[in-house]
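1. need coordinates for the below:
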Amino acid sequence: MFTGIIEEVGRMRRIHAQGQAMVLTIEARTVLEDVKLGDSIAVNGVCLTVIAFDGGSFSVDVMPETYRKTTLRELQTGSRVNLERAMQAGGRFGGHIVQGHVDTTGRIVSRRPEENAVVFAIEPQTSSLMRYMLPHGSITIDGISLTLVRVTESGFTVSIIPHTLAQTVLQGKQPGDTVNLECDILGKYIERLLHYRSGPANGDSSEDDKSQGVTAAFLAKHGFL
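-> Predicted structure coming up:
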């Protein structure tokens, strides 16, 4: 679990690719301070497992599913990447709930300055994911927790403050570039619950409950309204 607050920008030291499987070796400092084998580190918003490390870098496996679904396949030696360690239970929750499970990639349509900020317009590769987005809601772009400003049927905008721009790989992103996108997990769970049709495994729900899902009538029947 992550919060979308980037800790540092790392650099790709080595990429070993075999088909759609890769081992990435990434130069870093901050995320190595207390690293252990098996730890999770988000790389451009993708949750990956540390399989080796030394004083100045760590290595992670990338499986074919991750290769196909994210922009990690576009990385080259020397590429800069956003890095964040998994959150600690006692730490401050500065962003929002980020799993590091990328939903789709998006294309930057435009980038324009607005006084002290930079506004990015982005179109997701999978337009059906727009149903999880709403103005002033949360979105994760390359691992960065950001607030949605404007939402349309096909895309959205985010406004980036100077600090975020300077401390992340968004600084170098231009129209036409692709980014990893993860929608707010809360919306996904709510949708799943509202459309669930099978009922609990113990079989206690009636056939009427199973067919209707969570409705106003269902909530009233069970004492919630």
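
2. can we go C-alpha only for contacts and neighbour counts from here?
-> OK.

3. ranges for the helices of this structure?
-> Here the chain has its helices, by DSSP state H, at 64-69, 162-167, 185-195, 207-212, 216-221.

4. same list (those) but as CSV, adding distance to C47 and mean neighbour count.
-> Supplementary listing: the helices of the chain in CSV, determined by distance: least, C-alpha to C-alpha, whole Å; neighbours: other C-alpha atoms under 10 Å:
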stretch, distance to C47, mean neighbour count
helix 64-69, 10, 15
helix 162-167, 19, 14
helix 185-195, 15, 12
helix 207-212, 35, 14
helix 216-221, 37, 12
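
5. nearest to T30, out of those?
-> helix 162-167 (13.2 Å; C-alpha to C-alpha).

6. chain center to the closest one: distance?
-> 18 Å (C-alpha atoms, centre = their mean, to the nearest Å).

7. who touches that helix?
-> By C-alpha atoms under 8 Å, 6 or more residues apart in numbering, the surrounding residues in contact with helix 162-167 are 6, 8-9, 116-118, 171.

8. closest to G90 out of these?
-> Looking across these and measuring by C-alpha to C-alpha, the closest to G90 is I6, at 17.6 Å.

9. mind listing what the closest one touches?
-> Contacts of I6 by C-alpha under 8 Å, 6+ apart are 82-84, 143-144, 167-168.

10. same check on M12?
-> So M12 contacts 24-27, 75-81 (C-alpha under 8 Å, 6+ apart).

11. turn the residues you listed into JSON lines, including neighbour count.
-> Listed next are the contacts of M12 as JSON lines, based on neighbours: other C-alpha atoms under 10 Å:
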{"residue": "L24", "neighbour count": "23"}
{"residue": "T25", "neighbour count": "22"}
{"residue": "I26", "neighbour count": "26"}
{"residue": "E27", "neighbour count": "23"}
{"residue": "L75", "neighbour count": "13"}
{"residue": "Q76", "neighbour count": "14"}
{"residue": "T77", "neighbour count": "13"}
{"residue": "G78", "neighbour count": "14"}
{"residue": "S79", "neighbour count": "15"}
{"residue": "R80", "neighbour count": "20"}
{"residue": "V81", "neighbour count": "25"}
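
12. hmm, back to that, out of the helices of the chain, nearest to V109?
-> When these are ranked by distance to V109, counting by C-alpha to C-alpha, first place goes to helix 162-167 at 17.2 Å.

13. before we go on, could you also do this sequence so I can check it against the first one:
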Amino acid sequence: MFTGLIEEIGTLRSVRRQGEAMVLTIAADRILEDAKLGDSIAVNGVCLTVIEYDRSLFSVDVMPETYRLTNLSELAPGSPVNLERAMMAGGRFGGHLVQGHVDGVGVIRSRTPEANAVVFAVEPREERLLRTVVPQGSVTLDGISLTVVDVDRAAGKFTVSIIPHTLKETALQFKRAGDSVNIENDILGKYVDHLLSLRDRETDRGSGGLTEAVLRENGFMI
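-> Next comes the predicted model:
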């Protein structure tokens, strides 16, 4: 679990590909201070496992499902990446609950200055990703915890407003219109949407809606 507060910008040093599998080696500093094998580190918002590390580099595996669902496949040596260690139970919780389980990829359609902020308009590649994006709700872009400004469902996009500090401290500063970002929607919205979908399906089948049996069958109860 993560908070969406980026700790540092790392640099991708190498990519070893084998079909839709990859090993990424990333240069970093701060996040390696207490690193251990098997640690979880979010790379552009994707929860990955440390398989090798030293004082300045760490490596992670990317499996085919992650390759297909995220923008990690688009990275090349030299690419800047947002990095965050898994949250500590005793630390401050300044962002929102982020799993590091990316829902899909979006494309930046515009980047517009507004006073001291920059407004990014993002169009998800899959329309389904807009279902749980709500104005003033939380969304994660490349691992950054952000607040949704507006949602234009007719145009298939949403906007977020970035303060100067966030822009300076994350790899979002390098993103331009046409670039991709990993999207993780708010976990609460996803679960509510899924439960309501289950209710609707069960109601259509005449089974009495959302029941304890339905919840158990779909893994929400044991």
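
14. after superposition, what's the TM-score here?
-> Superposed pair, TM-score by TM-score structural alignment, normalised by the length of the second structure: 0.89. Supporting alignment: 205 aligned residues with a C-alpha RMSD of 1.5 Å.

15. turn the helices of the first structure into a markdown table, columns for distance to G19 of the first structure.
-> Converted to a markdown table, these look like this (distance: least, C-alpha to C-alpha, whole Å):
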| stretch | distance to G19 of the first structure |
| --- | --- |
| helix 64-69 | 8 |
| helix 162-167 | 32 |
| helix 185-195 | 31 |
| helix 207-212 | 44 |
| helix 216-221 | 50 |
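
16. returning to that earlier point: give me the buried entries from the contacts of helix 162-167 of the first structure.
-> Listed as buried from these are 6, 8-9, 117-118; burial here means 16 or more other C-alpha atoms under 10 Å.

17. just the ones in strands from the residues you listed, please.
-> Using DSSP state E, the subset of these located in strands is 8-9, 117-118.

18. contact partners for G95 of the first structure?
-> Counting by C-alpha under 8 Å, 6+ apart, G95 of the first structure touches 3-5, 145-146.

19. recalculate using a threshold of 7 Å.
-> Neighbouring residues of G95 of the first structure by C-alpha atoms under 7 Å, 6 or more residues apart in numbering: 3-5, 145.

20. neighbours around A42 of the first structure, how many?
-> 25 (other C-alpha atoms under 10 Å).

21. not counting sequence-adjacent ones, nearest residue to it?
-> E84 (5.2 Å; C-alpha to C-alpha, 6 or more residues apart in numbering).

22. can you find the partner of that neighbour in the second structure?
-> Aligning on TM-score structural alignment places E84 of the first structure opposite E84 in the second structure.

23. using a markdown table, lay out the contacts of I6 of the first structure together with distance to V60 of the first structure.
-> Shown next, in a markdown table, are the contacts of I6 of the first structure (distance: C-alpha to C-alpha, whole Å):
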| residue | distance to V60 of the first structure |
| --- | --- |
| N82 | 14 |
| L83 | 12 |
| E84 | 14 |
| G143 | 16 |
| I144 | 20 |
| Q167 | 22 |
| T168 | 20 |
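
24. give me every residue that touches D39 of the first structure.
-> By C-alpha under 7 Å, 6+ apart, D39 of the first structure lies in contact with 49-50.

25. mind checking how far stretch 39-54 of the first structure is from the chain centre?
-> Put simply, stretch 39-54 of the first structure sits 14 Å off its chain's centre (C-alpha atoms, centre = their mean).

26. go through that stretch and flag the buried ones.
-> 40-51, 53.

27. can you give me the end-to-end distance of stretch 137-147 of the second structure?
-> Stretch 137-147 of the second structure has its terminal residues 6 Å apart, counting by C-alpha to C-alpha, to the nearest Å.

28. whoops, stretch 81-94 of the second structure was the one
-> Stretch 81-94 of the second structure has an end-to-end distance of 21 Å (criterion: C-alpha to C-alpha).

29. report how many residues lie close to G156 of the second structure.
-> Around G156 of the second structure there are 16 residues (other C-alpha under 10 Å).

30. ignoring the adjacent residues along the chain, who's closest to it?
-> Of all residues beyond its chain neighbours, the one nearest G156 of the second structure is E123 (5.9 Å), with distances taken as C-alpha to C-alpha, 6+ apart.

31. got the contact list for that neighbour?
-> Neighbours of E123 of the second structure in contact, by C-alpha under 7 Å, 6+ apart: 106-109, 156-158.

32. how about those residues in JSON lines, adding distance to V192 of the second structure?
-> As requested, the contacts of E123 of the second structure are exported to JSON lines (distance: C-alpha to C-alpha, whole Å):
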{"residue": "G106", "distance to V192 of the second structure": "22"}
{"residue": "V107", "distance to V192 of the second structure": "26"}
{"residue": "I108", "distance to V192 of the second structure": "27"}
{"residue": "R109", "distance to V192 of the second structure": "28"}
{"residue": "G156", "distance to V192 of the second structure": "21"}
{"residue": "K157", "distance to V192 of the second structure": "21"}
{"residue": "F158", "distance to V192 of the second structure": "20"}
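
33. list the contacts of the spatially most central residue of the first structure.
-> For the first structure, the residue nearest the mean C-alpha position is E182 (3.4 Å; C-alpha atoms, centre = their mean). Counting by C-alpha under 7 Å, 6+ apart, E182 of the first structure touches 101-103, 139-141.

34. what's the closest non-adjacent residue to F120 of the first structure?
-> Nearest one to F120 of the first structure, counting by C-alpha to C-alpha, 6+ apart, is R111 at 4.6 Å.

35. that neighbour -> the second structure?
-> Match for R111 of the first structure (TM-score structural alignment): R111.

36. so its match makes contact with A117?
-> No. In this structure, R111 of the second structure is not within contact of A117 by C-alpha atoms under 7 Å, at 10.3 Å.
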